[in-house]
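[1] this one's sequence-less:
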């Protein structure tokens, strides 16, 4: 629930927060501190055991409130220290005069401190070196260790071009070499922002939190006026109370003032006032623990109210490049023969699509790369739109003599190659190609020449592969009442096929950046809160407009700067966890507010009858707890008021568990557990404290 050592480490910070200037931003606890100061003065001039006990517990109430916030902040500071250790003084290899495609002698490499780098500088990062600053890869591809940022040990691939070109300062290149264009300003690195945010420097109150603070201020003011007006009544009832043995102790010098301060502190909503800040801080920290960086608490809170989610297709719903999904033979060609031919003809194709064919052949047909002595490889080029291999002898069918030529590529290019070598194009090929195209896929034709005429073997179906598990996650979003919309630049046929496979509610095809922006604005005009995930530069305007913009860490710098959250794991399904954390934050705040107001009822039943039963004997019927004496009743209520804060710190930090359900069901559950529980639990606790006080302090 809560590590005692963590409480002990946070205790000095809680004491430092007793500074009235710092505490003034929390009006409820500021009034409590003023009350503690008043009782301290009264206890000094009119010392009584009761007065000092009340004073001590009032100060503990303030300290415990500060402790809740300090514990929440300490988690962020521990994470910041861990991140700070990853930021080292790095020497960068700046390339002066470097241009894309320039020969080695056209530029000069110079060693400079990473702190001296400016936006636009070009640096070389060899294997084993740290990336000196945030930037985009402009040349090369390499494996990069980002565990210092994401916490994950598995390396990732970063390469020039596309949406996986962004690198973060402080990460380490494990293989090959990257040329990086620096995109950060001095002192404004992504790591610097992470450290600042997790330490809580930029945390600001959200609109709902400000509204709740205003409510707490008004309640505090109302109860302050009510208690102040009780002073004339206390003077009026002094003689009657002095004549009653049970209440005579309340009329001793200074005790009346201490009792009134105790009443005020127990009347105002100190519990939620003490925990409100910790709830907000813990919500942001829970995101950081899931490798999501929130730029503000407003974004976390907005995530809890999101009802429309826009998802970019490429890299979010689907993998970044089209992948092989099926081998479709033409005629009587065995599928194994087509698979082997597709594999061998793709070994010289270094494009993502070519690599996916090799991977698919291994995964589905247990074929492995084979080195063929004397083979002449035909690499893929944009001009030929084909790749292939010329094999010595008959590698595919050793029982027949003669060399073999294999080609794989665009349908038109391979068809022209087949005709050029005396082959014919079967009618079944056109049908297969049209079916693949109609489904939104890309057909690649595989052909073979065995020394005579060429022959079409079949088609490789390339498609946007939907990331596994998305349909189930979208079903979960639907249960939360969140509508999902896929946004893509593809044609409507392809978009519809992907949308149906992924299980989204709607889609927007052939979308330009302006179309995405207009869609968000229309939804917002209808009163909806919009969340969007994306990773490309073309997503940046929409990410900036959305109420919750979640950029993938593997995306471009423009996308990360536009969003108000960054997913360090680059997992688009993480938006579900983000929404759950946002809802959990709102539910936790509501639950503890309900509990705080409800448990005040027990304190009223403890203090009010004890104070005025001598003047109004009818109040004796309200003393349903049967507390020992007026002094013990008041002290028990004050002790409970302080202790309950510490007891609720774990719940404030962990959050109330969220289960997808309707708003009415959540409200009912909230009232039964935290409303009724907030009434019953304090009655039992105050009675227990009263019995314990009488045992340890018999004269009270």
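    Right, received. Where do you want to start? Just so it is clear, the model here is predicted, and its values are computed rather than measured.

[2] going forward, measure contacts between C-alpha atoms and count neighbours the same way
    Noted.

[3] would you say residue 446 is within a strand?
    Yes. Assigned with DSSP: H, G, I helix; E, B strand; the rest coil, residue 446 falls within a strand.

[4] That one contacts residue 413, doesn't it?
    No. Residue 446 sits out of contact with residue 413 when judged by C-alpha atoms under 8 Å, with a separation of 10.6 Å.

[5] Show me which of the two is the more surrounded one.
    Between residue 446 and residue 413, counted using other C-alpha atoms under 10 Å, the more crowded position is residue 446 (33 against 17).

[6] Now name the helix or strand holding residue 59.
    helix 49-86 (DSSP states H and E).

[7] Give me the buried stretch members for that helix, please.
    50-52, 54-55, 57-77, 79-80, 83-84 (16 or more other C-alpha atoms under 10 Å).

[8] Could you give the number of residues near residue 138?
    By other C-alpha under 10 Å, the residues close to residue 138 number 19.

[9] next, the one to line up against it:
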């Protein structure tokens, strides 16, 4: 019983309220924006959509396997091998006692034994990964990229497909006035002033868009009286002695005013909402309200393509709207009119194809997909649920930071590989030198003091190489 407009952004992610009339379903947790109605609860507790979303998030988070660092695997066998080599070197020197004499053989043997233990200290191996990760995470924070754990930073560079939500990720997530058409002799500023006055009495998000536009343009709202809501169609009020009407095409029909609906059909199919302004005798003008694309989205998608990464948009919005925005931004694939579990299924489908998937979103409806993706990326302007679920948070909701995060991961992993390479080369050269392998040929036998200095130098070189990441431009 009754009718209203309901904000279903929790489920669909779309900012525009949906008209609800008798017989329509409403979801628990959504927001009634205007009007009033009586409803019957058909599902409660664990059967509700919100409970279903929570269960999907928990299941996806629980299925994620931890990443074990390469350096940890190496360190597990490194120490026993080094001890064995040190003992072997001592034994070989002692076997040469008949030739060198017991005192000299024992002296050289102990020197080699201690030298190997000192020079082969696994500090460089132990520092190779954590120093690069610490510097990488710190640089990310300075760039507005908050990284939850090292595993996320390690895996991000492997991503080959990025899935994005539309609202709040590619678009700003709130309606904006994008166009004005004037059919009268009134100045454009006068039309905005009248509309701002009428819409100031409404709590509808579209009304907020008109008010914000007027405020940005420093256009004062007219003084109104006799304000009244025309349910499902718009509103009316007196400005001076003239009664003005603001609303949809249905309102014009009630006033007996004709208007070519084809004029705006193409734009409404792309997600734009018209607000008509009329008097009792004529159509004065219209404004188009839409969820505007973020300015940085164009460059971000282009940069992802340059990195060889495919892009997919998942949205609860209409197909035509999603396709129009995707085409404008340059996104490769669009899946529209999806619910949270549909987004989750799409992520699993891509993973089954062998893709490494990053998912970027900002709403409760994105949480299951964020949890399932190999890398979950939340907009800092989004919901707490999305931020908690994701492994990376982009402050200020800037999608261009995603490209920087991927580059940061590439630089960090390159630094780790360089560190590990240096640590291996150092040990490959240092251990034979300390063990006396070159003594019979060149007479070289490394003093434990110099072995200690070499060990310290290897650690310093690894840390210095990691710190170079701070100077990298993302």
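    Sure, I can see it. All values reported here derive from a predicted model rather than from experimental measurement.

[10] TM-score them against each other, please.
    Here the TM-score for the pair of chains, by TM-score structural alignment, normalised by the length of the second structure, is 0.76; 416 aligned residues with a C-alpha RMSD of 3.5 Å.

[11] re the thing from before, can you check which part of the second structure the next helix-or-strand element following the helix holding residue 59 of the first structure sits on?
    Following helix 49-86 of the first structure in sequence order, the next helix or strand is strand 91-96 (DSSP H and E). Alignment of strand 91-96 of the first structure against the second structure: no match, by TM-score structural alignment.

[12] The second structure: matching residues for whatever helix or strand comes next after strand 91-96 of the first structure?
    Next along the chain after strand 91-96 of the first structure, taking DSSP H and E as the criterion, comes strand 108-113. Mapped onto the second structure using TM-score structural alignment, strand 108-113 of the first structure spans no residues at all.

[13] residues of strand 108-113 of the first structure that come out buried?
    For strand 108-113 of the first structure, the neighbour count (16+ other C-alpha under 10 Å) marks residue 109 as buried.

[14] Please find the angle between the direction vectors of that strand and strand 91-96.
    140 degrees (axes from the mean of the first three to the mean of the last three C-alpha atoms, to 10 degrees).

[15] Report all helices and strands that strand 108-113 of the first structure contacts.
    strand 91-96 (3 or more C-alpha pairs under 8 Å, 6 or more residues apart in numbering; DSSP states H and E).

[16] What are the buried residues along whichever strand or helix holds residue 116 of the second structure?
    Using DSSP H and E, the element containing residue 116 of the second structure is helix 102-119. Within helix 102-119 of the second structure, the residues scored as buried using 16+ other C-alpha under 10 Å are 105-106, 108-119.

[17] what are the ranges of the strands in the stretch 151-300 of the first structure?
    156-159, 166-167, 172-173, 177-182, 292-294 (DSSP state E, counting those that start in this stretch).

[18] Looking for the alignment partner of residue 512 of the first structure in the second structure.
    Matched by TM-score structural alignment, residue 512 of the first structure corresponds to residue 339 in the second structure.

[19] these two touch, right, that match and residue 11?
    Yes. Here residue 339 of the second structure reaches residue 11: they are 6.7 Å apart, a contact under C-alpha under 8 Å.

[20] residues shared between the contacts of those two?
    Taking C-alpha atoms under 8 Å, 6 or more residues apart in numbering as the contact criterion, the common neighbours of residue 339 of the second structure and residue 11 are residue 365.

[21] So between those two, which is more surrounded?
    Of the pair residue 339 of the second structure and residue 11, residue 11 is the one with more neighbours under other C-alpha under 10 Å, namely 22 against 17.

[22] how much space between the more buried one and residue 51 of the second structure?
    Distance, residue 11 of the second structure to residue 51 of the second structure, using C-alpha to C-alpha, to the nearest Å: 12 Å.

[23] again, but for residue 176 of the second structure
    Taken as C-alpha to C-alpha, the span from residue 176 of the second structure to residue 51 of the second structure is 33 Å.

[24] quick one, which of these two is more surrounded?
    Shown here are residue 176 of the second structure and residue 51; by other C-alpha under 10 Å, residue 176 has more neighbours (22 against 14).

[25] and the more buried one, what does it touch?
    Neighbour list for residue 176 of the second structure: 206, 209-210, 213, 289-292 [criterion: C-alpha under 8 Å, 6+ apart].

[26] Show me what it lines up with in the first structure.
    Under TM-score structural alignment, residue 176 of the second structure pairs with residue 323 in the first structure.

[27] again with residue 417 of the second structure
    Using TM-score structural alignment, residue 417 of the second structure pairs with residue 590 in the first structure.

[28] Spell out the secondary structure type for residue 657 of the first structure.
    Assigned with three-state DSSP, residue 657 of the first structure falls in the coil class.

[29] from memory it sits against residue 584, does it?
    Yes. Counting by C-alpha under 8 Å, residue 584 is a contact partner of residue 657 of the first structure at 6.6 Å.

[30] Name the stretch among the strands of the stretch 151-300 of the first structure that sits most buried.
    Neighbour counts (mean count of other C-alpha atoms under 10 Å) averaged over each of the strands of the stretch 151-300 of the first structure peak at strand 166-167, with a mean of 28.

[31] If you count residues, where's the longest helix of the second structure?
    What stands out as the longest helix in the second structure, according to DSSP state H, is helix 400-435.

[32] who does that helix touch, helix- and strand-wise?
    For helix 400-435 of the second structure, the elements it packs on are helix 70-95, helix 102-119, helix 123-142, helix 150-156, helix 297-306, helix 448-467, judged by 3+ C-alpha pairs under 8 Å, 6+ apart.
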